[in-house]
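>>> sharing a model that was predicted from the sequence below.
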Amino acid sequence: MEKAAEKIDLVWGAEEIAKVIGRSVRVTFHLLTTGAIPAKKVGGRWVIERNKLIAFFMEDAA
């Protein structure tokens, strides 16, 4: 049986999050620090589950 944690695809760091959403690192960092993107800071690095990040932007587009 697979563990649920093995299915989680996390995106770590503002740089990687920026690549996923197609924005500059500067804009992405601003969105992260203002809470516009529902990410969390863990050990000094931003992290968000890839599916949640994509779903968040898809909701805004609809």
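Nice, thanks for sending it over. Only a predicted model underlies this, so the values are computations on that prediction, with no experimental measurement involved.
>>> drop to CA atoms for contacts and neighbour counts, all remaining ones
Fine.
>>> helix, strand, or coil at Ile37?
Under the three-state scheme (DSSP: H, G, I helix; E, B strand; the rest coil), Ile37 adopts coil.
>>> list the buried ones in the strand ranked longest in the chain?
Identified as the longest strand of the chain according to DSSP state E is strand 45-49. Of the residues in strand 45-49, Trp46, Val47, Ile48, Glu49 count as buried by neighbour count, 16 or more other CA atoms under 10 Å.
>>> repeat for stretch 13-25
So, applying 16+ other CA under 10 Å, buried residues of stretch 13-25: Gly13, Ala14, Glu15, Ile17, Ala18, Val25.
>>> against that first model, consider the following:
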Amino acid sequence: MEPIDPALDLVWGLEAISKLIGRSVRQTHYMLSTGKLPAKQVGERWVTSRSKLVAFFLEDAA
């Protein structure tokens, strides 16, 4: 699992993001590559903000 920098609230890497949202790596890759999750690709790695993911799922549930 990639380290999470609490100062920046960033989650780096496909595996770390998938663990955070409780999905498989394959499902997470699909969601990231189709723009269904608030994240960006930096080089070959995905990065997202933990708070943006929480807000995304809370908004979706409301």
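Nice, I can see it. Please read all numbers here as calculations on a predicted model, not as lab measurements.
>>> which stretches in structure 1 count as helices?
Assigned by DSSP state H, the helices in structure 1 fall at 14-21, 25-33, 50-61.
>>> the longest one against structure 2, how far on average?
So that's helix 50-61 of structure 1. Comparing helix 50-61 of structure 1 with its match in structure 2 after superposition yields a mean distance of 0.7 Å (mean CA distance after the TM-score superposition for structure 1).
>>> and that helix, how far from the chain's centre?
9 Å (CA atoms, centre = their mean, to the nearest Å).
>>> now swap in the first one and tell me
On the basis of CA atoms, centre = their mean, helix 14-21 of structure 1 is displaced by 7 Å from the centre of the chain it belongs to.
>>> how big's the offset between that helix and structure 2?
Looks like 0.6 Å for helix 14-21 of structure 1 (mean CA distance after the TM-score superposition for structure 1).
>>> which residues are contacting that helix?
Applying CA atoms under 8 Å, 6 or more residues apart in numbering, the contact partners of helix 14-21 of structure 1 are Val11, Ser24, Val25, Thr28, Phe29, Leu32, Arg45, Trp46, Ile54.
>>> swap in 10 Å and give it another go.
10-11, 22-32, 37, 39, 45-50, 53-54, 57 (CA atoms under 10 Å, 6 or more residues apart in numbering).
>>> which residue is the nearest non-sequential neighbour of the spatially most central residue of structure 1?
Residue closest to the average C-alpha location in structure 1 (CA atoms, centre = their mean): Ile48, at 3.8 Å. Nearest non-adjacent residue to Ile48 of structure 1, counting by CA to CA, 6 or more residues apart in numbering: Ala39, 4.9 Å away.
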